[in-house]
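Chemist: Take this sequence and fold it.
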Amino acid sequence: MNKFFKYFLAVIAGALVSVFILTMGFFMIISSLASSASQEVKVKDNSILVLDLNGAITERNSNDILADLTAELTGSEPSVGLNQVLKAIKQAKDDDRIKGIYLESGMPSTGYATIEEIRNALLDFRASGKFIYSFNSTYSQKGYYLATAGDKVYLNPEGMLDFQGLAGSYTFYKGLLEKLGVEVQVFKHGEFKSAVEPYILDKMSDPARLQAEVYLNSMWNHILNSISASRGLTVEELNSAASMVPVMLPGEQLLDLKLIDGLRYKDEVISELKALTNTEDNDDLNAIGVRAYSSVYLPKEKKKGLEKNKIAVIYAEGAIDDASSSGGIDSEELSRTIREARRDSSIKAIVFRINSPGGSGLGSEIIWREVKLAKETKPVVVSMGDYAASGGYYIACAADTIIAHPTTLTGSIGVFSIVPNAQKLINKIGITTDRVVTNEFADFPSLDRPFNADERRIMQAYIERFYEVFLTRCADGRSVEKEAIGKIGEGRVWSGENAIGINLVDKLGGIDDAIAVAANMAGIETYRIVELPEQLSSIEQLMKSFSGNATAKIMETLLGEEYKVLKTVKSLENAYPIQARIPYEISVN
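Modeler: Below you'll find the model as predicted:
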């Protein structure tokens, strides 16, 4: 018995010590992060800007210490904000202390429109005469596309380069749901509204396949033409190289195909960078990262802090009112932000940056109303990111001008509703249900029985009514007849380049183009940018993360791409009845 208590106490003591060590380690890391954030950053002469983009790239940087901590503990790359990256590149162009950029972008986790935005900024940087050297041991296709904006693209002698064309990957859950005994009851309007297909089919429908072929080919042609201009290769040569599956080719053959400029080890690249910056071999390179450099003050920079005129850049990133999503769009909070910007007389124009696959139909309507009201007061220009489709287009359509990247996925004007019937599942595990009602539809909808004919009629009528509202919003916003929108609607997804020709988008470009258009419309030459919604402080963000999103962030970090599948299935539990959403899982390599 004495031994039992001895071992028992030893286990308790060990557990307490472990908790104490973990707690101390946690606060030490937080203190370290907070301390590094508060230190003044200085840039030395003959420095290089290091763009390490081998991780997630979000629309804007956050003060999320928990996300940084999770990345630190798991050994993954912390996310970086697109706004940080663009600011750093633009600032480095005019900073005499920065001689060039060293780019590591082998495995970026983002969409092609975000890659396009950074790539264009890099091309503008090169126009200053400064160098860009890219190196990685492995290039994904997106990473390679970004790297081709540089002067040199270097690869490890035994590395791999993925450049073999675009493929859209779609995940289907019908088989899983059938095994569980769950029937998915679908109501939709839109021949191409394929967001429901993962739950009722085991492969793509013909309309879904057609729309995917159209926008993928549009994106691929744009990518080929862009690389052609940078690398001096013809589109035919690039397509021929892609058909040879470069990821399996030896480095020497990649050199022969002129896809890369050299095979190098990292130390050899560093030696070249030292030569370019007049750094002695025994000295370290003067290098600074994006996070640090984006907070650096440029002495020669025009002072805009005292400018009375402002342009508000309002960010809308993620699914609309998706309770299962971490960092999604809260329609009430976003509409409040737009309303406050509308009422602020110092804000002369609004740039509405949208990177959203859509979501709740009601949430989209709530945000649309505030965009419409804002447009009546001051110029509103939409800048589309990787996605601005379905609900994402709904909240954009009321703007004065819509600007998208050629590789943006947009449109998808259609709505649907998914209501699961789990009767077979609960019966399978021995559960039955019964009910008493006072009125015919008192228990509508129910998840433990199928819809009857009258209920299906009511639900479909609800869908049709909301689709008409959606069409009306788009027609009014684009100043065309509803019939014209109907012909290009039906839930069909378009690339930004496709969307120009069918009047869904006004211009191709990025966020800087949108800001320039907004300033011109407002008639102002000098202004300062304010980014909204205002971000929480590091401590506030930490407390928010612990209160709700800590588990989601950790799961997302640990599971990676698989987390998206889990999140999609989970979202069925909380989905608003009417959804205006792009196909759930469009994953373009």
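
Chemist: contacts, neighbours, all on C-alpha from now
Modeler: OK.

Chemist: Endpoint to endpoint, stretch 101-109 covers what distance?
Modeler: Terminal residues of stretch 101-109 lie 20 Å apart, using CA to CA, to the nearest Å.

Chemist: contacting residues around it?
Modeler: 48-57, 130-140, 142-144, 146-147 (CA atoms under 8 Å, 6 or more residues apart in numbering).

Chemist: which of these count as buried?
Modeler: When the contacts of stretch 101-109 are checked for burial by 16 or more other CA atoms under 10 Å, the buried set is 48-57, 131-140, 142-144, 146-147.

Chemist: looking at it, residue 47 is touching residue 97, isn't it?
Modeler: Yes: under the criterion of CA atoms under 8 Å, residue 47 is in contact with residue 97, at a separation of 5.9 Å.

Chemist: Comparing the two, which residue is more hemmed in?
Modeler: residue 47 (24 against 16; other CA atoms under 10 Å).

Chemist: ok, that one - contacts?
Modeler: If a contact means CA under 8 Å, 6+ apart, then residue 47 has 97-100, 277, 285-288 as its contacts.

Chemist: The stretch 51-200 of the chain: helices as residue ranges?
Modeler: With helices called from DSSP state H, counting those that start in this stretch, the stretch 51-200 of the chain shows them at 65-74, 82-93, 112-126, 141-147, 174-180, 197-200.

Chemist: Could you also give me the structure for this next sequence, so I can compare it with the first?
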Amino acid sequence: MRFAGRVWRLLVGIKDGLVLVFMLVFFGVLFAVLTARPSPAEVRGGALVLNLDGYVVEERQPVDPIRAFVTGETPVGEYQARDLVRALDAAATDSRIKAVVLDLDRFLGGGQVHLTEVGAALDRVRAAKKPVLTFATAYANDGMLLAAHASEIWMDPMGGTALSGPGGNQLYYKGLLDRLKVDAHVYRVGTYKSAVEPYFLTGMSPESRENYQALYGALWSEWQADVAKARPKADVALAANDPTGWMRAGGGDLAQAALRAGLVDKLASRDEFEARVVKLVGADSWSDKLNGYTATDLEPWLEQLGTPSGGAAIGVVTIAGEIVDGEAGPGTAGGTRIAELLDGALENEDFKALVVRVDSPGGSVLASEEIR
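Modeler: Okay, the predicted model is just below:
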């Protein structure tokens, strides 16, 4: 019995040793495979891909994970204009980046000033002899303003461009209030205080119309001038000011109308677009996609750039979004929070200057006074 017990213990030891060796080999091979495959958060060169599935903003709002969980809604993407400009300027001088790709399929827009700054950065990439390519199923005003600065604009043949210009709709409640026999008492100072007009008028006043025509007319003229300068061969005036003639020239096809007007360069599917990028930057041997190309995403690219340094320190305080009372923000200008930032910056002796960036429609009088 002693002999049998020793043999049994020997067999158990051999079994445990083999299991241990097998586990070590298994996890070693697994580690080798995982480390050999490029990480999505790795700078790999090739094409710098800007997948702008949201808005270009002055200051990004923090994501509330609890709200996202409760509502079940995916937060809308926000991309700070200064981050995009910094990423593009670095790509223009970095030998690892061979091209820039803008995916504007889910682009929701941004302020005209911000888009103009990003467009200028795209021009600098092209000036460095690097191609800039964009793709979207359809282009609206803001998407077209960005795409105009690309060397190649691609669009799905089932899509189109919709250039409606700035503006919007305004509801007027005077008729409803009269039917309900409700009297609206409005107190205002100034000629162009149109915010309260819906309560005592049934339509836009001449002064309000003059105000909006001056504002939106200037924005629309600047938009057309920017696009025309970026794409001098495009018939921007026809597309922007004579939509009927523009559609007629395209035979009633929005995609063909955009192509013939020179607003886009190529009508093709996404697979064909990606095949074009492969020719420019090379195929990605790790990708499972049909036309996978070597690419670097925005976040890891910004991460490896680090924080700019050198020179004298300059403080920057951003007032972005509606001005409200309290500590709200970033992305919303909480009066108390902004006032504390300003006080802290003014007391900081390391700052040689202070820049206040304002991108706000206004808001609370009390909060505005607190900031002032």
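
Chemist: Please work out the TM-score for the two chains.
Modeler: The pair, once superposed, lands on a TM-score of 0.76 when counted by TM-score structural alignment, normalised by the length of the second structure; 322 aligned residues with a CA RMSD of 3.1 Å.

Chemist: Next, format the helices of the stretch 51-200 of the first structure as TSV and append distance to residue 427 of the first structure.
Modeler: Listed next are the helices of the stretch 51-200 of the first structure as TSV, based on distance: least, CA to CA, whole Å:
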stretch	distance to residue 427 of the first structure
helix 65-74	41
helix 82-93	50
helix 112-126	46
helix 141-147	48
helix 174-180	11
helix 197-200	21
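
Chemist: Could you identify which of these is most buried?
Modeler: Highest mean neighbour count of these: helix 141-147, a mean of 25 (counted as mean count of other CA atoms under 10 Å).

Chemist: residues in the second structure aligned with it?
Modeler: With TM-score structural alignment applied, helix 141-147 of the first structure matches the range 141-147 in the second structure.

Chemist: mean distance, that stretch to its aligned residues in the first structure?
Modeler: Superposed on the first structure, stretch 141-147 of the second structure shows a mean distance to its aligned partners of 1.1 Å (mean CA distance after the TM-score superposition for the first structure).

Chemist: contact partners of that stretch?
Modeler: 104, 107-110, 112, 115-116, 118-119, 134, 153, 161-165, 223, 226-227, 263.

Chemist: just stretch 219-230 of the second structure next, same as before
Modeler: Residues outside stretch 219-230 of the second structure that contact it (CA under 8 Å, 6+ apart) are 112, 116, 144-145, 148-149, 165-166, 234-237, 240.

Chemist: Return the set of buried residues in that stretch.
Modeler: Buried, per 16+ other CA under 10 Å, within stretch 219-230 of the second structure: 219-220, 223-224, 226-228, 230.

Chemist: One more: stretch 467-484 of the first structure?
Modeler: 467-468, 470-475, 477-478, 482.

Chemist: repeat for stretch 256-273 of the first structure
Modeler: Neighbour counts over stretch 256-273 of the first structure (16+ other CA under 10 Å) mark 257-265, 269-270, 273 as buried.

Chemist: That one maps to which residues in the second structure?
Modeler: Aligned using TM-score structural alignment, stretch 256-273 of the first structure spans residues 260-277 in the second structure.

Chemist: That stretch: end-to-end distance?
Modeler: Length of stretch 260-277 of the second structure, first residue to last, CA to CA: 23 Å.

Chemist: Strands of the second structure, start to end?
Modeler: Along the second structure, counting by DSSP state E, strands occupy 46-51, 54-57, 77-80, 97-103, 109-110, 132-139, 152-161, 266-267, 295-297, 313-320, 323-324, 333-334, 351-359.

Chemist: Can I get those in JSON lines including distance to residue 175 of the second structure?
Modeler: Formatted as JSON lines, the strands of the second structure follow (distance: least, CA to CA, whole Å):
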{"stretch": "strand 46-51", "distance to residue 175 of the second structure": "46"}
{"stretch": "strand 54-57", "distance to residue 175 of the second structure": "36"}
{"stretch": "strand 77-80", "distance to residue 175 of the second structure": "39"}
{"stretch": "strand 97-103", "distance to residue 175 of the second structure": "46"}
{"stretch": "strand 109-110", "distance to residue 175 of the second structure": "34"}
{"stretch": "strand 132-139", "distance to residue 175 of the second structure": "38"}
{"stretch": "strand 152-161", "distance to residue 175 of the second structure": "37"}
{"stretch": "strand 266-267", "distance to residue 175 of the second structure": "48"}
{"stretch": "strand 295-297", "distance to residue 175 of the second structure": "53"}
{"stretch": "strand 313-320", "distance to residue 175 of the second structure": "36"}
{"stretch": "strand 323-324", "distance to residue 175 of the second structure": "31"}
{"stretch": "strand 333-334", "distance to residue 175 of the second structure": "35"}
{"stretch": "strand 351-359", "distance to residue 175 of the second structure": "35"}
